[in-house]
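**Q** below are the sequence and a predicted model for it; my questions follow.
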Amino acid sequence: MENWNLINHTMVSLDGRNSGNVFWWYIIVFSMSSYAIGKIVNYTAQVAPSFQDFENISITGFSSTPRSDDKDRDIVAEFLDQVEKHEQHKENCTPGTKFNLGEGVIQQYGINKFKRQALVAVNRANLLTRLWKEAPKEVLDSEYLLYAQVRNFVEGDPEIFAAGNCYDYMEYKNYYLFCPYAHRTEDGAINVKDLSIEYDYLGNDSEWFYTARMKASKLENFNYTIGTTQMRLNQTLHAETTIDKVITVTYNDGHWSKPYFDCGGGFIWMMTYTVPFFGTTYNGLNYTFKFKGTSGIDIALQKVDIDQCPLPEGSTETNVFAGSARCKEATTKCVPIPGLGFRRGSYKCVCKDGFYFPYTNSFNKYFNGTDVENEYAKFRRGEVNYYTESFECLPCAPGCDTCEDRSPCILTLNWIQRSLTLGVSCLIMCCIPLLILFTYQYKNVKVLKAASPVLLRIILLGAFFLYCPLIVGYFNASVITCILRFWFREIGFSISYGALLLKTWRISVVFRVRSAQRVKISDTDLIKRLLLVIFVFVAYLTARTIAGTPTVIEGKHVNGLKAFQCSSDWWDHSSAIAELLFLFWGIRLCIVVRKAPSEFNESRFISWAIYNETLLSLFLNVSMIFLQDPFPTNPDLMYLVIFIHTQLTTTVTLAFLFGSKAYLVYKYTDKEDSHQQTTMLSKGSKQKYTHKPSAGFGSINASVNNSSCNYNYSDRVDDAECESLLEKDIQEEFRRLYTQLELLKQRNMKIGNRHLQHKLSAMTEAAKKEDTPNSTPTTPNMNGKRVVINLDHFKESTEL
């Protein structure tokens, strides 16, 4: 191909000079044909068989397909074997650059590392273009100047192996080709010569020259710079200013060649960057630019790093070596090591995130690519190696993104403490079924009837839900446990404390009635109101779960370890505020009923429970702000705080409500006679568990108000039983009144007030007198039924 191009150039040139000289045309054609045949014969005789094998492989055998498509193919070894084979037989090579490593080992190496050196060639090309436009003939004919120039470029940068300034056909003097070329020798010296003597670079096999000439054929793709020049006229004046317009090239106008073996030049594998420069012709009006030659630098392939690491995702680079690294992909990743040259193993295998280097005391925390490649080569040859057992990183402790050893990254929970805490909670929860059984077994006892057994069971159900967050919080925080935790808390709070507050509200309503009319608020009425409260809480929880689903947040504990907990946001703050407002309403009710008569002091115990819950909830909400912000504290500490809060609120509330009732039942009940149980507990201990009224007629009304039937807590107490209880209470009140009258009568007899004595006697007689059938009843009545008061039994007790 080189020879046919030469013939073509010769014919064009002759045609332009003397198209009519046919004789000379035939002579030149014959000469060039003979020269081409001689070249072919000479090449066939000189090339060794091993070299012929290399030609077939290097030109057609390699593609740009990464190694990842063929796991069993060692593409790096194949390339390096051919490079070494060619260097061993370089004395038998054919001058030129036809032996290259294909498109796979290409521009990205030069583009990424040697742009600074390439800009030297760009500057020289622009200088030559300007010189060939207007420089004097003696400057242009100075071959020494051109030789010195390329020598200076090689001397000025150790990264540059060679530099050249190659001219096109018959573009310098009357030389067929001319190319001042400087390169480094094996002993470190710099040799300067005319490269065109060694081989003809006009053919398209010389990619570095052919590509630059093809680019230069499109002059419209280049830039033009316009300036002015003022030459020196004499010691004091400048010459006339002239316009300087010249074509210029940039880095992007150049071309990085494929890595090739430079036979006849430096006799090494190299990469070449070339950029065109231009000559001019002047037609009397303006200058016309044309391709004149190339300015280039050569980079020794040993200066080029082989990048065996996989290409980044989305990369469009062509790299035949990509993915050929032998790092263990499961635990390590490949990182290129620059500056190691064109050899295998120019990388290191570093541990991936979540793994650590097994040799923790080593200074370098990676596996050297050279060692990995050597052991892999032994593995391929079947020799003894440790490739399969080594070069693996070890997994970090659970939860560690990165680590240097097996040290934990997550705060370890104190499972012993948490288990003991949960055990105590479960033990207390086991008492709830026993309390429910207690309300069923003694449901007919007055102390339980007055407290409404149905509502007591509802309170126990709410308490069970309030204990459940301790069970859920025992495990590691997750979205599910976070959701269950606040559902159990809010549902339990609404049931338990909703029932307590409604019981208090019923007492306050009855206590504030000033008439003798009977007020009845049944348990069914309270349950309906309680269901409304629960519905409001459920609606809020549903909205929270859908719109503000809690998450698990991660933070650093004071010791640097990770700690996890459920997120806390404005949803949690709003629920805490709602609970406190609900409890404040309960405090107001407790203040209202603080003086209400209570036979068994239940309203007082309920008030204590509400005060306790309010204060402790306020303390807990404030403490949680400091425990959770800005970073999570120890989860074990938070779990313990929740446990203590639950025991001091829920457990104490149950102790207030059921402790006193259990004490009365077991103290004043004869377990052998169930009928006697009701009788004894109905009367009770009058001095301790019944409000003692003051003397006078007002005590009758006080006794009636004090009776449990006046604000009936249970629907199970029928009207007949209630009336029976009221009759007994009224009989008791009249006995006390009769006794007081007798005492007053005897006292007045001693002081001589006989007038008052007659009135008291009349009142006593009136009280003892039985009413006639047609007379208006003077004794109390209940629901239209007259209550007959018999004081005959108290006659003896009033005698002094």
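**A** Perfect, I can see it now. Source: prediction; values computed, not measured. Residues are numbered from 1 along each chain as shown.

**Q** please count neighbours and contacts with C-alpha atoms only from this point.
**A** Noted.

**Q** could you find the closest non-adjacent residue to residue 243?
**A** Counting by CA to CA, 6 or more residues apart in numbering, residue 228 is the residue found nearest to residue 243 once chain neighbours are left out, at 4.6 Å.

**Q** give the next helix or strand downstream of whatever helix or strand that neighbour lives in.
**A** Assessed by DSSP states H and E, residue 228 sits inside strand 223-229. Downstream of strand 223-229, the first helix or strand assigned by DSSP H and E is strand 242-248.

**Q** and residue 348, that one's in a helix?
**A** No: secondary structure of residue 348 (DSSP: H, G, I helix; E, B strand; the rest coil): strand, not part of a helix.

**Q** got the contact list for it?
**A** Residues in contact with residue 348 (CA atoms under 8 Å, 6 or more residues apart in numbering) are 334, 335, 336, 337, 366, 367, 368, 369.

**Q** ok, and the residue lying closest to residue 521 once chain neighbours are set aside, which helix or strand is that part of?
**A** Spatially, and ignoring its direct neighbours in sequence, residue 521 is nearest to residue 506 (6.8 Å; CA to CA, 6+ apart). Element membership of residue 506, judged by DSSP H and E, is helix 479-511.

**Q** burial count for residue 766?
**A** 12 (other CA atoms under 10 Å).

**Q** quick one: it from residue 38, how far?
**A** Separation of residue 766 from residue 38 (CA to CA, to the nearest Å): 163 Å.

**Q** second structure for comparison follows:
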Amino acid sequence: MKYHLLSEAKKALEYVNRVENSKCTGGTEDVLNLVFNTTVWKAYTDAAIRTANILSSFIQIHGDLNQQEEDFFYTLVRNNVHGDTLIIGSAIALEPGLFNSYPRYCPYALKENGTVKAFDIAVNYNYLTTSTEWYNVVRSKDFTAATIKTDLITYNESSATLTEVEFDQPTAKYNDGHWTFPYFDCGGGNIWMVTYSSPIFYIDTNRSILFRGVATIDIELTNVDINQCDLEEGATKGALDVFRGTHNCQATTKCVPLLGQGFRRGAYLCECQRGFYYPVDSPVRAYSGYEIETYVDKYFQQVEIPFRCVRCARGCDSCVDATPCLYPLDIGIRLFVVLFTIIMIIGCGVVSLLIFKYKHEMVMKTASPIFLHLMCFGAILMCCQIFIAYLEPTDILCMIEIWPLHLGFSVMFGALIIKTWRISVIFGVGSVKRVNLPDSALLKRLLPLIFVFILLITIWTGTNPPRVEILTLTNSLKFYSCSVTWCNYTMYGIEALLLLFGVYLCFTVRKAPAHFNESKHITWAVYNAIILGSFIIILTQFMSESGGPDILYLLLLAQLQVFITITIALIFIPKFWAIRNGTRPEVNNGAVTTITGRVKSQMPTTVSNMRADVRSIAVQTDDITLEMPLTPSNSFKTSKYSSKVSPLLEVPANNYTNPEHVNELETTNDKTPDKIV
């Protein structure tokens, strides 16, 4: 139905164009058979209705209008067109015999060039023909239900008694009249117009209402714009809305009506839609509707209409040319970051292979190889974020990107902190208690921590995942980035709490014996992660809208260096160095070296000085137990672990030649040594 109406409207516009370009032959037969919204002109019809009712009153009194002079009729129609309104003309068309001066009589007033002209159009135009819509449609109506008013009139006669006289008069209403289709008035105003006709009545002796003519007003359409653009929701409706949607603007453009162009086709511009630009260097950056309509008439669907705009560069909301809006990524920087990350992953793999190769070395056994492998695995997981961030962000990639970084963090630093926790537990209990914490027991404590991180990331992904957003730099260039929400800060806070717990553990074991400096380097790694890591994260947030995507990519690499490269270096370089040099547990002339590097409490150099209650300490993994004798509590004056820990000093050489046989050492008394395992 809508397509049919648009098709009819387009045909009407083509007809308008043909009529205006053809020779006028007289008459009003050139009609547009379209239904218009005439309610917007209803206020102007009052002039025609009042004129018709005045003439009906005269006819009802005298039976005809022969008593009136011609000036009377011309005065009525001239008065209707005076004023600054859309009314351009007004006529009174009478039935034959009603005004005997002429066989046909139709006085007409027309507003033209600032003045009003009045003449009888019946001289050259027979309005009584059936083709005259504004007269014959009203003439053929049934007025049996028309309104009859009874007025009471008191005439001022010379008699002493004044009486009221009843006067019946048929009265025309708005619905009794008729709006014509728009037509070209050739011979009248030679313009496109629409006419409203109000009937003139007479009541005969049988109380029947007879048609006696019409009074009309003409609305000029020449100055009424044809709006061919689409009717927007909420827009004010007009009389010529029937032509809405008949424009020929293409999909990349939008129709903008030109005001003041009158009743003619093509009165619009095709401006570029948002996100497109006009490809021609012109003062008016839009296609002319007149040119488009002419082109359509000429080729009529034989070729594709070329009046199209060009899409803006990617990332531009609007533009005037092809200037890019997105920040140009530096491929060199990004490839460097990717290559460096690949080297990091290869490095983690090599470290893991070396751990497996030297797993029977005491330095590896005492450090729990399974946790060292987990650290390498967590580091590789964190590196995977670089490859995801290399791609252009999408909602899916933004959700995926949070997984490797935070999950890898929980695996790597969880393994590191759980090892520190074991040292804290061993050196935090009483000297006579036995602590059984093999690697399998630590794994059971690490897995819940990792599960908690998985649960948190899952909730994050499901409730408030990061989305792609467009950030704008100071130079107006834009780039795509994953949004930062409160969930990001929550996760950073949880990770910071985990690292702070690691700091606390490092503080509790600061005076523990530093066998191969394991605890000391764990402490440094945790301090580095919480201090430098926090600095990089804060710097990244501050640089998010000023540095650009390449800077953020480099900061991501720097973040991985803090959390991965430095941590791996602190933990593994001392171990591989010890393996290369064949280093044994540190013994400094009978003193204990703590994880802070300080030497505590010189010990006696003879076995006779160790005859007090001597106990042993063991660093236990799943397959070895390394025991070390402990001195009495009064042997150390400055350390809270002095009552528990003593280096191997006065042990016979033949019993210390192999560290794996340390558990065979006997104390000088008859008691079986207690073990802290």
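**A** Structure's in. What do you need? As the structure is a prediction and not an experimental result, all values here were calculated from the model.

**Q** right, and the residue nearest to residue 243 of structure 1 touches residue 242 too?
**A** Yes: Residue 228 of structure 1 is in contact with residue 242 according to CA atoms under 8 Å; the separation is 5.5 Å.

**Q** so what corresponds to residue 502 of structure 1 in structure 2?
**A** In structure 2, residue 502 of structure 1 lines up with residue 418, judged by TM-score structural alignment.

**Q** separation between that match and residue 443 of structure 2?
**A** 9 Å.

**Q** who has more neighbours, the two?
**A** Legend: neighbour count by other CA under 10 Å for residue 418 of structure 2 and residue 443, higher for residue 418 (19 against 15).

**Q** right, and that one touches residue 446 too?
**A** Yes: with contacts counted by CA under 8 Å, residue 418 of structure 2 reaches residue 446, the gap being 6.9 Å.

**Q** residues in contact with the aligned partner of residue 319 of structure 2 in structure 1?
**A** In structure 1, residue 319 of structure 2 lines up with residue 403, judged by TM-score structural alignment. When contacts are counted by CA under 8 Å, 6+ apart, residue 403 of structure 1 touches 353, 354, 355, 356, 396.

**Q** closest to residue 454 of structure 1 among these?
**A** For the contacts of residue 403 of structure 1, the closest approach to residue 454 of structure 1 (CA to CA) belongs to residue 396, at 56.6 Å.

**Q** pull the contacting residues for residue 3 of structure 1.
**A** Residue 3 of structure 1 touches 32, 35, 36, 203, counting by CA under 8 Å, 6+ apart.

**Q** ok, the residues you listed vs residue 427 of structure 1, which is closest?
**A** Nearest member of those to residue 427 of structure 1, counting by CA to CA, is residue 203, at 96.1 Å.

**Q** let me see the contact set for that closest one.
**A** Per CA under 8 Å, 6+ apart, neighbours of residue 203 of structure 1: 1, 2, 3, 5, 6, 210.

**Q** now do residue 616 of structure 1
**A** 645, 648, 649 are the contacts of residue 616 of structure 1 under CA under 8 Å, 6+ apart.

**Q** so residue 297 of structure 1, which of the three states?
**A** Residue 297 of structure 1 is classified as strand under three-state DSSP.

**Q** can you check residue 279 of structure 2 too?
**A** Under three-state DSSP, residue 279 of structure 2 comes out as coil.

**Q** pretty sure it contacts residue 311?
**A** No: Residue 279 of structure 2 lies out of contact with residue 311 (CA under 8 Å); the separation is 9.6 Å.

**Q** now for these two: what residues contact both?
**A** Counting by CA under 8 Å, 6+ apart, nothing touches both residue 279 of structure 2 and residue 311.

**Q** these two: who's more crowded?
**A** Between residue 279 of structure 2 and residue 311, counting by other CA under 10 Å, residue 311 is the more crowded of the two (20 against 17).

**Q** could you count how many residues lie near the residue lying closest to the more buried one once chain neighbours are set aside?
**A** Sequence neighbours aside, residue 276 is the residue nearest to residue 311 of structure 2 in space, at 4.2 Å (criterion: CA to CA, 6+ apart). Residue 276 of structure 2: 23 surrounding residues under other CA under 10 Å.

**Q** next one: residue 276 of structure 2 from residue 475 of structure 2, what distance?
**A** Per CA to CA, residue 276 of structure 2 is found 21 Å from residue 475 of structure 2.

**Q** in structure 2, what range does stretch 34-41 of structure 1 match?
**A** Counting by TM-score structural alignment, stretch 34-41 of structure 1 has no counterpart in structure 2.

**Q** from the contact counts, what lies against the helix holding residue 506 of structure 1?
**A** Judged by 3 or more CA pairs under 8 Å, 6 or more residues apart in numbering; DSSP states H and E, the packing partners of helix 479-511 of structure 1 are helix 453-472, helix 523-547, helix 570-592, helix 602-628.

**Q** hmm, try it at 7 Å
**A** Counting contacts by 3 or more CA pairs under 7 Å, 6 or more residues apart in numbering; DSSP states H and E, helix 479-511 of structure 1 packs against helix 453-472, helix 523-547, helix 570-592.

**Q** can you lay out those helices as JSON lines showing distance to residue 314 of structure 1?
**A** Shown next, in JSON lines, are these (distance: least, CA to CA, whole Å):
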{"stretch": "helix 453-472", "distance to residue 314 of structure 1": "46"}
{"stretch": "helix 523-547", "distance to residue 314 of structure 1": "38"}
{"stretch": "helix 570-592", "distance to residue 314 of structure 1": "43"}
